[in-house]
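# kindly return the folded structure for what I paste below:
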Amino acid sequence: MGVRMKFIHLSDVHLGIVPDKNKSWSQDRYQEIYDTFKIVIESAIDQKIDLILIAGDLFHGQPLLKELKEINYLFEKIAPVQVVIIAGNHDYVKDNSFYNSFKWSKNVHFILNDQIECVEIPELNTNIYGMSYHSREIKFPIYDDVIPANRNRINILLGHGGDVNHIIVDENKFIENGFDYSAFGHIHKGYINRAKHFAYSGSLEPTDKNDYGEKGYIIGNIDFKSKKLDLDFVPCAQRQYVTLKINCNNSVTNHALVEKIVDKISEFGSNHIYKVVLTGARHESMEFEVENSLKDFNICEIIDETHIDYDYGKLLTQNDGTIVGQVIQKLQGIDDAAMFYAVNALLRTKR
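Next comes the predicted model:
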């Protein structure tokens, strides 16, 4: 045993999920999520890792027996690296769950209990406290009053939660209660509070179109004597969800718009998955229809937030004496936004 204990903290892998169902890349994402997890686990030997902490939602739902066998094989291959796992709200332990009877490799510690229990790893002078979800929701702040029994050991709290339906988390409490590190899951965006020895690792890979930003895991180490903690975030996702905002004007055509979008995608990389948001103005004769021209790119959604760039002088001449003309005369230069919405609504009713 060295002077420091080195660990990987990960969570929210969601093995088995098929993101963006019915999109051309959805099955690729299913496999990529598994592949990324496999790469991280297998890296433990080269990185000289002592401990892997998995803070819930390893699976997206109830794991099949064959899935547990495949994952256990990965863990068995990295022995003597120790692995501690809890179930989260997605892969919670049902009465008929295979979690209940599965026989893990000797280096794997699955905390099956729905109440806090302690996993002791004497060879690492480390105790890990945690519990598994047995239902989709837990509204009681179960972690708040957990206090380590042996302060001479490295004490880690392994948790999953952070909202009103999934164990409200007060990160200030855990270091006060005596934990040297609190390793959490459930929130997919990574977050590290070094002062409080607290972190969400975030998900390894993005799992839906609202899952923005870099994804990865935390690598850390704790000094056995001083309990000094070092934490670093390690990006590992094969793709990201990226929002592209494309500003339009009244001269933009569909062909021009496609070129703008393709140019932007080439800047970020064609492997990523894109939400395209159209902003600005368009000519009143133009309707943007670009989906078919972009079908070879990973675009999950196109949102049109453009507005029509009306020629109000021309409209006033054409609608002199009508309600449209009256609205323009009353609001022009006073409240342009109200004028646009009123004129737009009136013109649409005339079509």
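
# C-alpha only now, for contacts and for neighbours.
Will do.

# what about the residue lying closest to residue 126 once chain neighbours are set aside, how many neighbours?
In space, and not counting its chain neighbours, residue 126 is closest to residue 154: 4.6 Å by C-alpha to C-alpha, 6 or more residues apart in numbering. Using other C-alpha atoms under 10 Å, residue 154 has 24 other residues around it.

# would you map the helices across the protein?
Taking DSSP state H as the test, the helices found in the chain are 26-46, 65-77, 171-177, 254-268, 312-318, 323-331, 336-350.

# mind checking those for the one nearest to residue 141?
helix 171-177 (11.3 Å; C-alpha to C-alpha).

# flag every buried residue along the closest one.
Applying a neighbour-count criterion of 16 or more other C-alpha atoms under 10 Å, the buried positions in helix 171-177 are 171, 174, 175.

# what's the answer for stretch 79-86, then?
For stretch 79-86, by 16+ other C-alpha under 10 Å, it's 79, 81, 82, 83, 84, 85, 86.

# then stretch 302-316?
Counting neighbours by 16+ other C-alpha under 10 Å, stretch 302-316 gives 302, 306, 307, 308, 309, 310, 312, 316 as buried.

# then stretch 88-98?
By 16+ other C-alpha under 10 Å, the buried positions in stretch 88-98 come out as 88, 89, 90, 91, 92, 93, 97, 98.

# what's the span of it, first residue to last?
This stretch, stretch 88-98, spans 15 Å end to end (C-alpha to C-alpha, to the nearest Å).

# try stretch 89-97
13 Å.

# from residue 310, how far out is the residue nearest to residue 204 when sequence neighbours are not counted?
Of all residues not flanking residue 204 in the chain, residue 216 sits nearest, at 4.4 Å (C-alpha to C-alpha, 6+ apart). With the distance defined as C-alpha to C-alpha, residue 216 ends up 47 Å from residue 310.

# now, which of the buried residues of stretch 88-98 sits nearest residue 121?
Out of the buried residues of stretch 88-98, the member with the shortest distance to residue 121 (by C-alpha to C-alpha) is residue 88, at 22.3 Å.

# for stretch 230-239, measure first residue to last.
Start-to-end, stretch 230-239 (C-alpha to C-alpha) is 27 Å.

# how many neighbouring residues does residue 139 have?
Residue 139: 12 surrounding residues under other C-alpha under 10 Å.

# ok, it - contacts?
With contacts defined as C-alpha atoms under 8 Å, 6 or more residues apart in numbering, residue 139 is in contact with 164, 165, 166, 167, 168.

# about what we covered before: now for the buried residues of stretch 88-98, which pair is the farthest apart?
So, these by C-alpha to C-alpha: farthest apart are 89 and 98, at 15.8 Å.

# one more, please, to line up against the first structure:
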Amino acid sequence: MLTFLHAADLHLDAPFHALPPDRAAERRREQRQLLTRLAQVAQQAQVDLVFLCGDLFDSQRVRPETLQALHQVLEEMEAPVFLAPGNHDPYTDASPYGKFPWPSHVHLFTTPTPERVALPQLGAVVYGSAFTAPHRMEGPLTGFHAQEEGAEAFGCFHGDLSSPHSRYGPITPGEIAASGLNYLALGHIHAASGPQRAGKTYYAWPGCPEGRGFDETGDKGVYLGQLEGGHVSLEFVPLARRRYLTPEVDITGQDPAQALTAFLQTARSEDIVRLALVGERDPDREPDLTDLTALTALASGYFYSASLTDRTTLPQALWARQGEDTLTGLFLRTMAQRIQEAPADQRPLLERAVRFGLAALEGREEPQ
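Below is the predicted model:
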């Protein structure tokens, strides 16, 4: 049995443009700490192989402290490490890869053509290649086939399965099935794919181990894998210091502050969130900017960073008279259709019109 660690898309030294400069710098420091957690996983599992499948760096510009942290972590890893540069950090003369003193057990792939590295002590062989420019129209597996006898064959590549016309190393299921590999470790896709299979070849993308924005939400991490008897099993290991989340807090039948407080008691304060209030609100109370400001302050005081939006709706009971052959019924039917067709940012104003219109039709006091 062979065990391996599969990671990709660390994007070290990402700019974190959406955060204030001090928070962005803190997030980059936390990315460097991610390297330590990566090494700890490898050491605790006593892996035989480590695959870093591209976009280790976010760009060609890398801070000295990042290179120092990377060097220290790689030195501590005892297993052979294989690194395939990706589209964000292609291998060039100007890239940090060409200037970095890699430890002897780290193998850096430097050419678009797949390279073969034999590991007779493990009964294994590893193939890999590199991006040498930000785009790569020819797929890394085009025309590739591993012809191994009595050795477990691994691949370490950066590539994209989404389209055969991708500019980022297109890969097809047919090429994977024809590769002759036991396991194909891939990078580029930032969401964990789970174990996949084409023909006899298992493959996966672990996703990025640390989210950088709300397009990379939820748990992020790496894969611990085992290969035995031609079968591959993968275990997802969360590593993210902070998660980007978009939770919803249902306030139906509750005071919004109490509902939010109850939610905070179950949440991780380290996370970065965009909260949305949902559900049915009190029909006699207008959403108040002061209330939303206070709720936002409550959330911001708990999380690393938080914002809050109101997506609540009027109670369904308010629409119960739509079917009436009355002026009220006609009004409700007309407004319901307008709300359904309106852009999301215009719906709160239309719902407010419904509440005030019903009050006028029924001779009641205006809503608060």
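
# which position in structure 2 pairs with the residue nearest to residue 126 of structure 1?
Under the alignment (TM-score structural alignment), residue 154 of structure 1 maps onto residue 152 of structure 2.

# distance of its match relative to residue 128 of structure 2?
For residue 152 of structure 2 relative to residue 128 of structure 2 (C-alpha to C-alpha), the value is 14 Å.

# over to residue 338 of structure 2?
57 Å.

# go on, residue 70 of structure 2?
21 Å.

# repeat that for residue 328 of structure 2.
70 Å.

# quick one: which of the two has more around it?
Neighbour tally, residue 328 of structure 2 and residue 128, criterion other C-alpha under 10 Å: the higher count belongs to residue 128, 30 against 18.

# that one matches what in structure 1?
Using TM-score structural alignment, the partner of residue 128 of structure 2 in structure 1 is residue 130.

# from what I see, its match and residue 117 are in contact.
Yes: applying C-alpha atoms under 8 Å as the test, residue 130 of structure 1 and residue 117 come out as touching, 5.8 Å apart.

# between the two, which contacts overlap?
residue 111.

# pull the contacting residues for the residue nearest the centre of structure 2.
Nearest to the mean C-alpha position of structure 2, counting by C-alpha atoms, centre = their mean, stands residue 216 at 3.0 Å. Contact partners of residue 216 of structure 2, counting by C-alpha under 8 Å, 6+ apart, are 190, 191, 244.

# what about the aligned residue in structure 1 for it, distance to residue 109 of structure 1?
Taking TM-score structural alignment, residue 216 of structure 2 has residue 211 as its aligned residue in structure 1. Per C-alpha to C-alpha, residue 211 of structure 1 is found 29 Å from residue 109 of structure 1.

# measure residue 296 of structure 2 to residue 312 of structure 2 for me?
15 Å.

# for residue 361 of structure 2, which non-adjacent residue is spatially closest?
Nearest residue to residue 361 of structure 2 in three dimensions, chain neighbours excluded: residue 328, at 6.8 Å (C-alpha to C-alpha, 6+ apart).

# contact partners for the residue nearest to residue 126 of structure 1?
The contact partners of residue 154 of structure 1, by C-alpha under 8 Å, 6+ apart, come to 125, 126, 127, 179, 180, 222, 224, 227.

# and the gap between it and residue 336 of structure 1?
Residue 154 of structure 1 is 64 Å from residue 336 of structure 1, by C-alpha to C-alpha.

# picking up where we left off before, show me what contacts the residue nearest to residue 204 of structure 1?
Applying C-alpha under 8 Å, 6+ apart, the residues near residue 216 of structure 1 are 10, 190, 201, 202, 203, 204, 205, 233, 234, 235, 236, 237.

# one step back: in structure 2, which of the contacts of residue 139 of structure 1 still touch?
Retained in structure 2 (both residues aligned by TM-score structural alignment, their matches' C-alpha atoms under 8 Å) from the contacts of residue 139 of structure 1: 164, 165, 166, 167, 168.

# near the last one, how many other residues are there?
Other residues within reach of residue 168 of structure 1 by the criterion other C-alpha under 10 Å amount to 18.

# buried ones in the longest strand seen in structure 1?
Counting residues, the longest strand found in structure 1 (DSSP state E) is strand 273-282. By neighbour count, with 16+ other C-alpha under 10 Å as the criterion, the buried positions of strand 273-282 of structure 1 are 273, 274, 275, 276, 277, 278, 279, 280, 281, 282.

# stretch 105-125 of structure 1 now?
So, applying 16+ other C-alpha under 10 Å, buried residues of stretch 105-125 of structure 1: 105, 107-114, 116-118, 121, 124.

# now the residues you listed in JSON lines, with distance to residue 265 of structure 1?
Below are the buried residues of stretch 105-125 of structure 1 laid out as JSON lines (distance: C-alpha to C-alpha, whole Å):
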{"residue": "105", "distance to residue 265 of structure 1": "45"}
{"residue": "107", "distance to residue 265 of structure 1": "44"}
{"residue": "108", "distance to residue 265 of structure 1": "43"}
{"residue": "109", "distance to residue 265 of structure 1": "44"}
{"residue": "110", "distance to residue 265 of structure 1": "43"}
{"residue": "111", "distance to residue 265 of structure 1": "44"}
{"residue": "112", "distance to residue 265 of structure 1": "45"}
{"residue": "113", "distance to residue 265 of structure 1": "47"}
{"residue": "114", "distance to residue 265 of structure 1": "46"}
{"residue": "116", "distance to residue 265 of structure 1": "47"}
{"residue": "117", "distance to residue 265 of structure 1": "49"}
{"residue": "118", "distance to residue 265 of structure 1": "49"}
{"residue": "121", "distance to residue 265 of structure 1": "48"}
{"residue": "124", "distance to residue 265 of structure 1": "47"}
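
# show me which pair in the residues you listed is furthest apart.
114 and 124, at 25.0 Å, using C-alpha to C-alpha across these.

# ok so, going back, switch the contacts of residue 139 of structure 1 over to CSV; also include distance to residue 40 of structure 1.
CSV is the format used below for the contacts of residue 139 of structure 1 (distance: C-alpha to C-alpha, whole Å):
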residue, distance to residue 40 of structure 1
164, 31
165, 30
166, 27
167, 28
168, 29
